[in-house]
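Participant: Could you look at this predicted model? Sequence included:
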Amino acid sequence: MEVNDTLIAQLSNLARLEFSEDERAGIREDLQRMITFVEKLGELDTSNVAPLLHMTSDVNVLREDEVKPVITREEGLQNAPSANDQYFKVPKVIKK
């Protein structure tokens, strides 16, 4: 695949970016190197390689559930600047 000015213009339009001529030349070279690399990977024989479904063989590595002490609702609300008997009171931030 050839990277030309039309392709760079389309990509810059989609990304909503503006480039100077020097930047376009650098981008053209970088994109061409990337595309060449990907095309080179296509030459590899992968017929005997199993598809990789997961990056690791670990399954559901989770911590054990532990019962920990909790505070009561009253203890949680006692230092609140504003609260009723059940909830924290906060200033209204959404206006109708």
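Facilitator: Arrived safely. Numbering: from 1, shown residues only.
Participant: Going by C-alpha atoms from here, please, whenever you check contacts or count neighbours.
Facilitator: OK.
Participant: chain center to the strand or helix carrying G26, what's the gap?
Facilitator: Element membership for G26 (DSSP states H and E) is helix 21-41. For helix 21-41, the separation from the chain centroid amounts to 24 Å (computed by C-alpha atoms, centre = their mean, to the nearest Å).
Participant: Also stretch 9-23?
Facilitator: The answer for stretch 9-23 is 23 Å, by C-alpha atoms, centre = their mean.
Participant: re earlier: could you list the buried residues of the helix holding G26?
Facilitator: Of all the residues in helix 21-41, those buried under the rule 16 or more other C-alpha atoms under 10 Å are R24, R28, Q32.
Participant: alright, now check it against this:
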Amino acid sequence: MSVDLDTVKRVARLSRIAVSEQEAAVMADKINSILGFVEQLNEVDVTGVEPMTSVLPMDMRKRADAVTDGNKAADIVANAPATEENFFLVPKVVE
């Protein structure tokens, strides 16, 4: 897979990033080199290799799965500039 100049310009426009012709060409080259490296990784045979979360064997710490009533609404809105009945008040943005 390769990325052409038009694709870089389109992504930049969608991201609202101003990119010149020269910058777009450099970005296309860099993206293509990254994609080439990823394609090399796809060639590695990983059959029989277990997924791991760390290079050291360890068990993931897990919290107890307990149902609580919450009662955190007041704590959540404590630092908000404006609240009403534990809801955030925000300015109207639609006219």
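Facilitator: Looks like it came in fine. Please read these numbers as outputs of a predicted model, since none were measured by experiment.
Participant: mean shift between the helix holding G26 of the first structure and the second structure?
Facilitator: Following superposition, helix 21-41 of the first structure is found to deviate from the second structure by 0.6 Å on average (mean C-alpha distance after the TM-score superposition for the first structure).
Participant: re earlier: let me have the buried residues of helix 21-41 of the first structure in a markdown table, adding distance to E74 of the first structure as columns.
Facilitator: As requested, the buried residues of helix 21-41 of the first structure are arranged in a markdown table below (distance: C-alpha to C-alpha, whole Å):
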| residue | distance to E74 of the first structure |
| --- | --- |
| R24 | 63 |
| R28 | 64 |
| Q32 | 65 |
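Participant: before we move on, back to that, other SSEs contacting the helix holding G26 of the first structure?
Facilitator: In terms of contacts (3 or more C-alpha pairs under 8 Å, 6 or more residues apart in numbering; DSSP states H and E), helix 21-41 of the first structure is packed against helix 5-14.
Participant: what angle separates the helix it packs on from helix 21-41?
Facilitator: Between helix 5-14 of the first structure and helix 21-41, the angle comes out at 100 degrees (axes from the mean of the first three to the mean of the last three C-alpha atoms, to 10 degrees).
Participant: Tell me which other helices or strands helix 5-14 of the first structure touches.
Facilitator: helix 21-41.
Participant: What range does the helix or strand following the helix it packs on cover in the second structure?
Facilitator: Once the chain leaves helix 21-41 of the first structure, the next helix or strand it forms, by DSSP H and E, is helix 73-77. Across the second structure, nothing matches helix 73-77 of the first structure (TM-score structural alignment).
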